[in-house]
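Visitor: any chance you can model this:
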Amino acid sequence: MSHSPHVAAGRVAGARDPHELTDWIRGFADAGTFSPLRHVRTLPARDGEQIALPDWVEPSLMAALAQRGVTRLWSHQALAAEEIRQCRNTAIATGTASGKSLGYLLPGLTSVIEGTRAPNGRGATMLYVAPTKALAADQAAHIEALQLPGVRCATYDGDTPPDERRWIRDHANVVLTNPDLVHHSLLPGHARWASFLRALRLVVIDESHAYRGVFGSNVALVLRRLRRVLARYRADPVFVFASATAGEPGTHARALAGLPVTEITQDGSPRGAVTFALWEPRPNAGEDGAPRRPAAGTEAARLLAALVAAQIQTLTFARSRAGVEAVASAANRHLQALGSSERVAAYRGGYLPEERRALEAALRTGELRGLAATNALELGIDIQGLDAVVMAGWPGRLSSLWQQAGRAGRGGQASLAVLIGADDPLDAYLMEHPELIFEAPIEATVIHPDNPRLLARHLLAAAHELPVTVADTALFGPGMLPALAGLEAAGAVRRRPTGWFWPHDGRPEGIGSLRTAGEVLAIVEEASGRVVGTIDDASADHHVHPGAVHVHQGRSFVVTDLDRAAATATVVPGDPGWSTIAQSRSEFDLATPDAVQLAAAVTVCRGAVTVRTQVVSFTRRLPGGEVLGRHPLELPERTFTTEGLWWHLPEAVLHASGLSGPRIAGSVHAAEHAAIGMLSLFATCDRWDIGGVSSAAHPATGEPTILIYDGYPGGAGYAARGFEVLPAWLAATRELIAGCPCERGCPRCVVSPKCGNGNEPLDKEGAGIVLGVIGAALAAAT
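Guide: Below is the predicted model of the structure:
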């Protein structure tokens, strides 16, 4: 029985037996001198719990589902449908491919079809919001395939032509979009959407676990603005939040919309057995005879090629855009060496829409048997039928791990999931502690809608949409009035007796992207003017500076110019034979902390931090890692204020523990690196979301100091979470360092891939001493 209105075509291979997949991965691992398998666990199959379709489902919808074999519901679908039908806001958080969409489509489409019989007016409407355009288009295809009478379904995104937009506003009753278009188009132009908004009965926020950090905080503020505009049209729709398995999904949904929400987490769908392997690459002899540990991406490419050659359709996730391109290229070289005619492709953000959709279609039909992707394919696009998923490095959070692993085995078939440990502190720790993967609860999602910088931006937008009143404090929180006072003093808004108004012509400037703290730059080919891809402004200095090597769909380009005024990076095609890595320097100013913990001689603070960073050079490296040279760059310094967590202690305390003065700088630096790598275990972030600095004597404290900060202007809640869990976080960090077999430090413990100082100086032993002293002080204070 299918619980998706769309049935994927053309599976490459028949359903796999779990024993077959387990034997395959063990056999592949044992082919070398040392097996890289650290742990193998079979997650048993689960039976589903079925319930009859409710009587209130509209007959034409019930008939369309019956034609696709859907005559009964899984228990969570039935419960969700009933809650929504009773007009209760609902959060559905069940596993990948558990059929969450049917839980909200039944009441949503039933209301829409019933509304078409109304004698006057538009009838009921439904708004579906997904984090990606691809996911909205995929859901639209499912709805259109039902061919329901009276349902006028349309996607509304950045690719929609102007004439189609007018038709959608005036006639569509099911609109599928993304939060960016709600922010940039629907809300500023709400008067043109008046008939649609007046009739709105259901708002679906799909893949709601994806709304975290800065993106999630922005979306939370967009939803508050949407509620204001809906109140203007006297609409009070039901809000539904669909999420993969997540910690506290109801709490997260309430934080996103500021509404009471019913939580549904008991998954009633069947699940095939999953063979889950933890894989740690073993050192091989390098060209000079010295043992070298393969990178996670290198190992993932080897495994991907072998799986594809064995007719096992496989999706491989890599952490970065460059990593995806490298994995796909290396896998194709392996396949060629194996004599296989199969090929794999890369899939990542920055591709043009037509490129992404062609790849999605090829994966669905089985024409493409292997794909390397970023987490752009982590979300619920319908690519059912995969046999295996390979993850090149810890994806940053348990919710992402299970979402990625769940991309295989859809339809109740057995599947294989492999997590390849990267040279990274957290990856190394998890390889030693599989219980933290298989037995730990899913972490809660962190958002920070009170971020003052973000709040001010959205209040400007809200004032442009409708006057902001004191009553809106219930939506925007206690920070609203101080933020409005600042905007009023700057002349951005004007206060009148009825509220705060936008007093200028045109729209507010500087609202920017919901997904980053800055804008998006186009990567343009110099000769043709063709847009090769895009990159966010915050990443541009590191990845598309002059001289950088940029890879797109396996093709290499060299950046010749970075023009921020024009929001473009200009490239020329060609592979110079090396890669590039940017180096930066950072300086920090600490404000008066807003929270302090005193533990013996250790002082722990949380508060505002001003960060000044500048990319100052880049190195060229050959594929084997040899450095060809370092080249200076003249790029502007970037300054932003964010939230940070820092702790400091007297130098004399470290001396008493056996740490001499000359070793302190390297010790606190190594402890900072390891702590950054381990924070993801306690907060929904990865090391690229956060930054850090250490000093043997920071000017603001006069003592050895370690600072961890959110890598986004205004903060994202990560440092605040670290402040709450500091003892457990630092204890795990110390255990990681003590358990690492290296002598002087390595990427598994204290060496950081993002260090702007080239990982100098580092003192692994001293880091353990520093963390031991701090941990003892914190334990004594509790």
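Visitor: please make it C-alpha for all contacts and neighbour counts, starting now.
Guide: Noted.
Visitor: quick one: contacts for Ala80?
Guide: 90, 92, 103-104, 264 (Cα atoms under 8 Å, 6 or more residues apart in numbering).
Visitor: next one: Arg621
Guide: Arg621 sits in contact with 578-581, 627-629, where contact means Cα under 8 Å, 6+ apart.
Visitor: next step: the residues you listed restricted to strands.
Guide: Mapping the contacts of Arg621 onto strands (DSSP state E) picks out 579-581, 627-629.
Visitor: ChimeraX command for the buried members of these?
Guide: Restricted to buried positions by 16 or more other Cα atoms under 10 Å, the ChimeraX selection for the ones in strands among the contacts of Arg621 reads:
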select :579,580,581
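Visitor: any chance of the ones in strands among the contacts of Arg621 in JSON lines with distance to Thr619 as columns?
Guide: Below are these laid out as JSON lines (distance: Cα to Cα, whole Å):
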{"residue": "Ser579", "distance to Thr619": "8"}
{"residue": "Thr580", "distance to Thr619": "6"}
{"residue": "Ile581", "distance to Thr619": "5"}
{"residue": "Val627", "distance to Thr619": "7"}
{"residue": "Leu628", "distance to Thr619": "7"}
{"residue": "Gly629", "distance to Thr619": "6"}
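Visitor: which secondary structure state is assigned to Val611?
Guide: Assigned by DSSP: H, G, I helix; E, B strand; the rest coil, the conformation of Val611 is strand.
Visitor: find the nearest non-adjacent residue to it, please.
Guide: Counting by Cα to Cα, 6 or more residues apart in numbering, Val611 lies nearest to Phe588, which is 4.8 Å off, once chain neighbours are set aside.
Visitor: please generate a structure for the following sequence too, so the two can be compared:
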Amino acid sequence: MTRAPAGGRTPPPTPGPAPGTAAPAWRGLLEEGRRDGRLRHVEVLPERAGERADWPAWADPEVVAALERGTGGRPWRHQVLAAEAVHAGRSTVLAAGTASGKSLAFQLPLLTELRRPAGDGSGRGATALYLAPTKALAADQDARLRALGLDRPLTSTYDGDTPPELRRWVRRNASLVLTNVDMLHRSVLPGHEHWAPFLRRLRFVVVDECHTYRGVFGSHAAAVLRRLRRLADRYGAEPVFVLASATVAEPATTARRLTGVEVHAVTEDTSARPPVSVALWEPPRRRAPAGGTAEPGGERDEGGEQRTATAETADLLAGLVARGVRTLAFVRSRAGAESVAAGARRRLLEDAPHLATAVLAYRGGYLPEERRELEEGLRSGRVLGMASTRALELGVDVAGLDAVLIAGWPGTRASFRQQLGRAGRRGRPALGVFVPRDDPLDTYLVHHPEALFGVDVEATVLDPSNAYVLAPHLAAAAQELPLSEADLELFGPAARDVLDLLVARGLLRRRARGWFWTRPERASDLTDLRGAGGTVRVVESGTGRVLGTVEASAADSAVHAGAVHVHQGRSYVVDELDLTGGVALVHAETPEHTTHARSRSEVRVLAVDESAAHGPLTVCRGVVEVTSRVTGFLRRRAGTGQVLGEEPLDLPERRLRTRAVWWSLRDEVAEDAVGGVRARLPGALHAAEHAAIGLLPLLATCDRWDLGGLSTALHPDTGLPTVFVHDAVPGGAGFSDRGHQRLREWLGATRDAVDACRCAAGCPACVQSPKCGNGNEPLDKAGAVAVLGAVVAALDAGAAPAS
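Guide: All right, here's what the predicted structure looks like:
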């Protein structure tokens, strides 16, 4: 890899074009960024020639002929290696880069096998399931299969939009069903009797983009796949699992945790790849004018407010489109995608008005036909620029892009590389640009390129033994088919204790033949795979129109009475929150203020799984109970943040049993770190907690919103100044355990990020948190650097078992 200097030093010119070729049109943009100091670093991912192999002798000739039309000849060697393993009956995971042809690797053995007629003369032979994390990806894969032009096998998508009459046809006739784990959980497995002929012939289960099954959702998916294996075995089938991902760490381990079977890994990527220049691009900081908000233009001020990633990305998108560069901009939210597209169009109306209509937005909430039209526009070049949420991150085919913009850290290196992989699919040199938000992790990464390049992606964290996840799935499995002693090994060592709990609660009944479901309702309705505790509908009072939903666990702080709620760019004020009915009633209004919930929380240690002393420092991990309550909210003037007032709220207390990592410092060491002024200690610990939460996603596959924390100068369970960081979901998701595992690296990076921040007393890029229940008070940036320095020094000095 070729590296340009990081930090404030001016990078050298990026490599010139190869002899006889034209310089990419986007190179001028990098020159502009170099001149004004926004370009902080350029990493050149080198070109790769690729290595071909012969088609396997066992492959169906018609399948080979159809696939050859897409490959232009022979397959890549890694495609053949994976296909050979699957054909031999080995569960296999293929971990190869974006656009490396992973689909062909499983299509070749699947289509070859599924085209063979049934030995019993029934017509339909072997069957297969294709599981995608999104409906869009399943639909795209189905379209690719149909485009092959084969008369067999019969394929069909099966999701929440599939009408009842088509569902019956799919069950009876389709050999390859493209669906998702949600439909397995809610429809296929509870109604397995209707799927008996299909399950009896089940030969393959494909799990595409398997890195997306992480955290609590990944743990749910693991339980669903074990339920599928159990029912397949009931009908006499033992399917081969085929998993694929461009960005999965420890692929064999991750695949085994997800499926519960031993999995062979193919990890070499032998596909051709064009060179990709990845730019780390920092928006300028401006000093806001008196009484106003900072605007672009004017002289650079290193200590002022940073221009938003959204505004900066809109200008970059417009600049690239004006140069004729086909560009996709990834934005974290639906509203952000619309804002980037609108901002780029406004800029183009000034500079290149004939191109303004060539920029559009793409996000969830559009009709399927609208999304297909947008995708085709991007492929054909009719759409030159598109701002998208993560909806286009996964395998939807949008080949031929010249550049990708990433507005704000997408959460993991895995997602970052998935998004970069959307550029450069036709052999031309490509550009990727990362534009950081004013956030601790984003700021750290743009100044530490070594944390992005030349390192592995994060390990996929999931815990199939999480009792909070396992309980509803054991209940669902018992309703599908009474559980027996022989089933317990399939669900892991925690299964027996969870079954005892379900029996004690009256949900299951133990009989000589096993465990039986006792309720009239469907057990699979007890849980939502992608949520934690259900959702609250946001409903417009005057019309009864449902605007959207929020997670029930976040409703107290997001849609309490008086809250300003923004939906698709429009502002609403909440009139009433009915937690029992799961409804927040709102009316349209554009107030001149924003609202910020205030909360109070406590953390109680329930169990210490591991404890170690490092001189004056004690580090622990274990189980905690978090008690929290939203007590009121602040009204702040929009634009300036000036506090206009505080309103009290009367909302119930919430309790969360989860996993945490925590560290405590001896009093004298903590006080010395803040200059002997004990009154500074709460602010120093609070700032250190915020920064640590902001940096943990660097090491674990999570977002800061998946985490919570607490800091105190005297905790009743430790008797010492203590900082807790905990998973924000019942039972935990493995994120805090990952932090404990890599504590020195995590807290060292946290200290460095806070220390390097150019602000004077703390800002969103270092110690302020957008989710703080105390309004980011008190915070002591210098104290946080000193406290974190004392913690890191103690870790470096060595460890001994704690008493």
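Visitor: ok but the residue nearest to Val611 of the first structure is inside a strand, no?
Guide: Yes: the assignment for Phe588 of the first structure by three-state DSSP puts it in a strand.
Visitor: which residues touch the corresponding residue of the second structure for it?
Guide: Correspondence of Phe588 of the first structure to the second structure, assessed by TM-score structural alignment: Val603. By Cα under 8 Å, 6+ apart, Val603 of the second structure lies in contact with 624-627, 710.
Visitor: one more: Val203 of the first structure?
Guide: Val203 of the first structure makes contacts with 126-129, 237-240, as judged by Cα under 8 Å, 6+ apart.
Visitor: ok, those residues vs Leu426 of the first structure, which is closest?
Guide: Closest approach to Leu426 of the first structure among these (Cα to Cα): Val129, at 33.2 Å.
Visitor: tally up the residues packed near the closest one, please.
Guide: 23 (other Cα atoms under 10 Å).
Visitor: any idea how far whatever residue of the second structure lines up with it lies from Asp159 of the second structure?
Guide: Correspondence of Val129 of the first structure to the second structure, assessed by TM-score structural alignment: Leu131. Separation of Leu131 of the second structure from Asp159 of the second structure (Cα to Cα, to the nearest Å) stands at 11 Å.
Visitor: give me the common contacts of the two.
Guide: Common neighbours of Leu131 of the second structure and Asp159, using Cα under 8 Å, 6+ apart, are 179-180.
Visitor: picking up where we left off before, residues contacting the match of Val129 of the first structure?
Guide: 138, 178-181, 205-208.
Visitor: between these, which has the most around it?
Guide: That'd be Asp208 among these, by other Cα under 10 Å, with 27 neighbours.
Visitor: about what we covered before: overlap between the contacts of Val203 of the first structure and the second structure?
Guide: With both residues aligned by TM-score structural alignment, their matches' Cα atoms under 8 Å, the contacts of these that the second structure also has are 126-129, 237-240.
Visitor: possible to save these as a markdown table with secondary structure?
Guide: As requested, these are exported to a markdown table (three-state DSSP):
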| residue | secondary structure |
| --- | --- |
| Met126 | strand |
| Leu127 | strand |
| Tyr128 | strand |
| Val129 | strand |
| Pro237 | coil |
| Val238 | strand |
| Phe239 | strand |
| Val240 | strand |
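Visitor: how about the helices in the stretch 101-250 of the first structure?
Guide: Secondary structure of the stretch 101-250 of the first structure (DSSP state H, counting those that start in this stretch): helices at 133-145, 162-171, 179-181, 194-198, 213-232, 249-257.
Visitor: of those helices, which is nearest Ala97 of the first structure?
Guide: That would be helix 133-145 among the helices of the stretch 101-250 of the first structure, by Cα to Cα, at 13.2 Å.
Visitor: ok, back up a step: closest one of the contacts of Val203 of the first structure to Thr374 of the first structure?
Guide: Val129 (21.2 Å).
Visitor: element containing the most centrally placed residue in the second structure?
Guide: The centre of the second structure sits closest to Gly411, judged by Cα atoms, centre = their mean, with a distance of 6.0 Å. Using DSSP states H and E, Gly411 of the second structure sits within no helix or strand.
Visitor: how much space between the equivalent of it over in the first structure and Asp424 of the first structure?
Guide: For Gly411 of the second structure, the aligned residue in the first structure is Gly396 (criterion: TM-score structural alignment). For Gly396 of the first structure, the distance to Asp424 of the first structure (Cα to Cα) stands at 11 Å.
Visitor: for Gly69 of the first structure, same thing?
Guide: Distance, Gly69 of the first structure to Asp424 of the first structure, by Cα to Cα: 47 Å.
Visitor: okay, these two: which has more neighbours?
Guide: Asp424 (23 against 14).
Visitor: could you find the closest non-adjacent residue to that one?
Guide: Closest to Asp424 of the first structure by Cα to Cα, 6+ apart is Arg748, at 4.3 Å.
Visitor: mind checking what the one you found lines up with in the second structure?
Guide: Using TM-score structural alignment, the equivalent of Arg748 of the first structure in the second structure is Ala765.
Visitor: tell me the residues of the second structure aligned with stretch 152-168 of the first structure.
Guide: Taking TM-score structural alignment, stretch 152-168 of the first structure hits residues 154-170 over in the second structure.
Visitor: list the buried ones in the matching stretch?
Guide: Buried, per 16+ other Cα under 10 Å, within stretch 154-170 of the second structure: 154-159, 170.
Visitor: over to stretch 350-357 of the second structure?
Guide: Buried residues in stretch 350-357 of the second structure (16+ other Cα under 10 Å): 352, 355-356.
Visitor: check the separation of the first and last residues in the match of stretch 152-168 of the first structure.
Guide: With Cα to Cα, one end of stretch 154-170 of the second structure sits 9 Å from the other.
Visitor: over to stretch 582-600 of the second structure?
Guide: Taking Cα to Cα, the first and last residues of stretch 582-600 of the second structure lie 23 Å apart.
Visitor: check stretch 521-539 of the first structure too.
Guide: By Cα to Cα, the extent of stretch 521-539 of the first structure from end to end equals 10 Å.
Visitor: from the middle of its chain, how far away would it be?
Guide: 22 Å (Cα atoms, centre = their mean, to the nearest Å).
Visitor: over to stretch 575-587 of the first structure?
Guide: Taking mean C-alpha positions (Cα atoms, centre = their mean), stretch 575-587 of the first structure and its chain are 24 Å apart.
Visitor: now do stretch 168-176 of the second structure
Guide: Put simply, stretch 168-176 of the second structure sits 32 Å off its chain's centre (Cα atoms, centre = their mean).
Visitor: hey, where'd the helices end up in the stretch 351-500 of the first structure?
Guide: Going by DSSP H, counting those that start in this stretch, the stretch 351-500 of the first structure shows helices at 353-365, 398-405, 425-432, 435-438, 452-465, 473-476, 480-489.
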